[in-house]
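1. okay, sequence plus prediction incoming.
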Amino acid sequence: MAAGFLALGALLAGCAGEPLAEKFSAPTEASDTPAPSPSAPAQTLLSQEGIAAGHPEAVKVGLEILEQGGNAADAAIATAFAVSVVEPHASGIGGGGVTLVAEPTKDVAAFDYREVVGTSGKIPASGTGVPGFVDGMATLHETYGSMPWDELLQPAEDLARDGFVITKFLGERMNDGIGSQIVSEHRQFRTKDGSRVLREGETLKQSELAQTIQTIAEGGRDEFYEGSISDELTEVEGLDATTLANYETEKFEPVDGKVGDYTVVTAPPALPGAGLIQMLQQAEGAGIASDAPGSAPYVDKLMAAWSNASDTVTENFGDQRFVDVDLSEVLDRDQNLAIGSKLEERASKDSPAGDIDPGNTTHLSVVDRDGMAVSMTNTITSFWGGTKSDVVGGFFLNNQLSRFESIDSPANRPEPGRKSVTWSNPAMVLDGQGRVVMGIGTPGGQQIPNILASVLVPVLLQDQPIQDAVDGPRFHLQGGTLAVEGKAGKSLKALARANEWKIRETTRSDGVFGSIQALWVDYDTGTLDGATDVRRDGDHGVADTDQ
């Protein structure tokens, strides 16, 4: 059982184990259903509440919901729909995701609403699986929400209909060759005269997407899975009426592990969370706390730990409803520390196979005044859902099922209703009293574990402020190539030669190193500390409460 979030200060020790799934039924027509009645909130704990998300407009939406008295779940739902509008390349109605929710005095809960294989058991050429995003948001609303469903979706509808200014990063994704090829087929992404794709600084309006969001706001999740939207979805190869109608979000028990004086809580297989914990513990055992971030010893240790974790995820993980995944050794802290102590004796030139590609996905973290925390990662997998993506109702469908091919192992095989192994990795950090002190996550594809480690190691093992850690250097080893940000220094070049690695120097526009969205809670002062990652469009906002 994952360690609980004891906001009143009682100690609760977590223990790792294999999570079991629990089915949740999503709400039906929101307009006819009264707002949910969650259990009475705990006494206000914090003098501040806030949100970190992938776009300033989405952060603004989340803060407005919190200011209206909504809780962290309300803010997360509204923000997620808003993100689907302002980051159409990254996540949304046509995709899925995973969310961790922590309530005071209760264990952290994990909700998996990722895409599944249809009844045929076959993967379409597009890689599109049955989307879970809408059911996931509806399930979170039914379980935790305090504001009416349609009010939470209204800001996203307004953003889609009224438009927003295209940022530098979105402009690059829309005009980078592949992106231009994809979006040029859709009128809303072109200038009024149709002569070219819109650019940074121009306004993007998505009237068809606005109508879809309005339909979901009025009709609830059933309008998507069994109503007018489902009628359009079933025309897409790989999507069928039966799988859509039967889609249900799953509630899982998270996995957790101690790192330094903290406990990291994250999602279980088929997600890579247990591999992230393994990686962090092995790096800790290697003595990485004494190495400066970005130094050659630091990078060598972290990449060796990453190589082990990557093997764990790609060779052993799978959908636990279909295969048994033994986490007893993966989450054995003593064993991981011991392995870490000998990392420098192994062949550290070992490298996970594969290419280093730009990483998609989006993340948001929310903490409200009553201490509820949400860590949510949503995605349509590749940017724009891949080159063969379909568009329905103004939104791009995912290519999540392509992960069955890219992560090819006996534990990860497609069959009806199954979810693939993937790299989405929302996480939370608990202090010694079992209280959530951090929600964290990032886009980045297979780079996600390394992106997270680049912040978690300095914060948890070296006491760095969160913004300093987010601003720090990032690295990723894949296919014998070490990706670095900007120019590689002499010591890293020497390390690469010694380990027989190539060096790849990346720029911001390459989109390799994600965008951390994190919040840190200080219970002594009742305040929040956030970080803004300038690698993409990420932002955060913190507001004083009426405590």
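-> In hand now; what should we look at?
2. alpha carbons only for contacts and neighbour counts from here, please
-> OK.
3. and the helix or strand that Arg161 is a member of, what's buried?
-> Secondary-structure assignment from DSSP states H and E places Arg161 in helix 149-162. Of the residues in helix 149-162, Trp149, Asp150, Leu152, Leu153, Gln154, Pro155, Ala156, Glu157, Asp158, Leu159, Ala160, Arg161 count as buried by neighbour count, 16 or more other CA atoms under 10 Å.
4. try this one next to it:
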Amino acid sequence: MKNTTLLVSALFFLLLQTNDSFCQTYARNGMVSSSSKIASEVGIDILKKGGNAIDASVATAFALAVTHPAAGNIGGGGFLVFMDSTGTATTIDFREKAPLKASPKMFLDKTGNLTQGKNLYGEESTTNHIGAKSVGVPGTVAGLYMAHQKYGTLPWEDLVQPAIDIAENGFPLTWSLFQAATFFDSNSPIVFLKDYFKKDNGELIQFGELWKQPELAHTLTAIRDHGHDGFYKGDVAKEIVRFMKENEGIISMEDLNRYTAVERKPIKGAFKDYDIYSMPPPSSGGVALIEMMNLMELAVLDSIPFNSTAYVHLVAEVMRRAFADRAEYLGDTDFNVNTPIAKLTSKEFAKKRFENIDMSRASVSDSTKFGQLYDGSSTTHFSVADASGNAVSLTYTLEHSYGSGMGSTKLGFIFNNEMGDFNPKPGYTTTSGLIGTDPNLIQPEKRMLSSMTPTIVAKDGKPFLIVGSPGGRTIINTVFQTVLNVLAYNMPVDKAIEAMKIHHQWFPDGILYEKGLLSPDTAKALEKMGHMMVPIDGLGELMGIQIDADNKIMIGASDSSSPDGAAIGY
């Protein structure tokens, strides 16, 4: 009997330490799920040292700036949702801002058309995503510093130091980073990006070799020693401004000095017995998520099998309505004070939207009305939970993968190209997805609209599900479907992340779906209903944590589509 007990205990211990085929991890004391195993381990080390979820998030975020340069960043911005052990939720908005010299028509030529140029991939693109003018005032350092000052427990220096150590000592270049390095070496017209993964002798760093970033380590050291001011004042700020002037950018010292993160009240909704907390504008994610969950609550889901024709049709129609509302109403509420958030997230409004869904036929997106703005794909998300019951859901971005591709060789990080998230041409909306509605037009110091949707779902007043995703324009819908899968279809977090997902964004009027996960017969049936079906390889790269309060277990999941990601627990 004693041996049997020992065997069962040993097997249970292994279960707690091992990932299954869906990249799922079990733990009791803390969990970090991010797009970089190294960064997740940094966060766990902070938890082991007595830090809380905010401390671990700050350390993880800075580590990602070293190990996940496509999106982990100090040259961009994002959003953080925090729920403490009492069930109190708040958010921190550290979205980038338009520089003081920005204007609504800054990317138009004399004829009123968007100008063109070569992007970091060597492709033709509009200039709102190209060059130093496309760079918004970065917010990441300000946001992380505010989170620490308000809610952290360990010394700031202890949270930045691990990232400095990784940058100075190097880490083995992963296969995905090596693939990016070889591509940029051959294809990118941007010198900084071509040289980004090279040694001092000009040779490309090979897969498995140590990649050291001394310039980034130096910048991080200034941030470690001086906090917020280490980035927005002093030598780092002076070098940012020098770089901008030299490259026709418009960010000034005044822009950097004036930048502040903002703590905001979260968007809150309810689905059955769960409370959902997410980001308010300038993120559109929270409003759209709650609106869509309200719509789905009105459906009789017990009679709609997951992945069926009726299911995909209903979800697409729900997305269509929420994204049309997004385009019409949402922007930076510091500039658009009459944004009807309460209406858009109300149960009564959902009933009106739900009434005109025809379950036998696709609706038509009206090209004379509204469409969808979208972030680029260079976004990353991580989720954190600690033993005391605190939880963090954090998403941040550079906009496109590797942002603008531009950076100062003295600073070692890549600048965002977030100015492309504003409506670039006032009053001009097309069926291809170009939007010109007023709420998201460029204005000095305005924050551009975002799709980022870091979310915490609470059960009985405590964190239950912590989730978010990159994916640009698809972020809202991948998070929405993951939350729906858990709350409505009772899927565990790993299965909810891996399950088939679709995306509809009002304009263009079509359903993107993950090929291989939707049956050909279902796709044909949806086409007969009037949907344009567009197969793609995958949607999102979700990082989630589910908390089983009854068994006191944290279940972490890293999307299998994330090549370097991992959920790490202890």
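-> Arrived safely, thanks for sending. The structure presented is a predicted model; accordingly, all values stated were derived computationally and were not measured.
5. average offset of the next helix or strand after the helix holding Arg161 of the first structure relative to the second structure?
-> The helix or strand immediately downstream of helix 149-162 of the first structure is strand 164-165, counting by DSSP H and E. On superposition with the second structure, the mean distance recorded for strand 164-165 of the first structure (mean CA distance after the TM-score superposition for the first structure) is 2.4 Å.
6. which part of the second structure matches strand 164-165 of the first structure?
-> In the comparison with the second structure, strand 164-165 of the first structure aligns to the range 171-172 (TM-score structural alignment).
7. what does that stretch contact?
-> With contact meaning CA atoms under 8 Å, 6 or more residues apart in numbering, stretch 171-172 of the second structure is reached by Thr67, Phe207, Gly208, Glu209, Leu210, Trp211, Lys212.
8. run the last query once more with 7 Å
-> Gly208, Glu209, Leu210, Trp211, Lys212 (CA atoms under 7 Å, 6 or more residues apart in numbering).
9. not counting its neighbours along the chain, what's nearest the second one?
-> Nearest non-adjacent residue to Glu209 of the second structure, counting by CA to CA, 6 or more residues apart in numbering: Pro172, 5.0 Å away.
10. how close does that neighbour sit to Ile38 of the second structure?
-> Separation of Pro172 of the second structure from Ile38 of the second structure (CA to CA, to the nearest Å): 10 Å.
11. comparing the two, which shows the higher neighbour count?
-> Neighbours around Pro172 of the second structure and Ile38, counted as other CA atoms under 10 Å, are more numerous at Ile38. The numbers are 22 against 15.
12. please identify which helix or strand holds the more buried one.
-> Judged by DSSP H and E, Ile38 of the second structure forms part of helix 37-48.
13. give me the mean distance between that helix and the first structure.
-> With the two structures superposed, helix 37-48 of the second structure lies on average 0.4 Å from its match in the first structure, counting by mean CA distance after the TM-score superposition for the first structure.
14. right, and the helix or strand after that helix?
-> As assigned by DSSP H and E, the chain's next helix or strand after helix 37-48 of the second structure is helix 53-67.
15. what's the mean distance for that next one versus the first structure?
-> Looks like 0.5 Å for helix 53-67 of the second structure (mean CA distance after the TM-score superposition for the first structure).
16. can you tell me what part of the first structure the helix or strand that that helix is followed by aligns to?
-> Scanning forward in sequence from helix 53-67 of the second structure by DSSP H and E, the next helix or strand is strand 77-83. Counting by TM-score structural alignment, strand 77-83 of the second structure pairs with residues 96-102 of the first structure.
17. element containing the equivalent of Thr522 of the second structure over in the first structure?
-> By TM-score structural alignment, Thr522 of the second structure lines up with Leu492 in the first structure. Using DSSP H and E, Leu492 of the first structure sits within helix 490-499.
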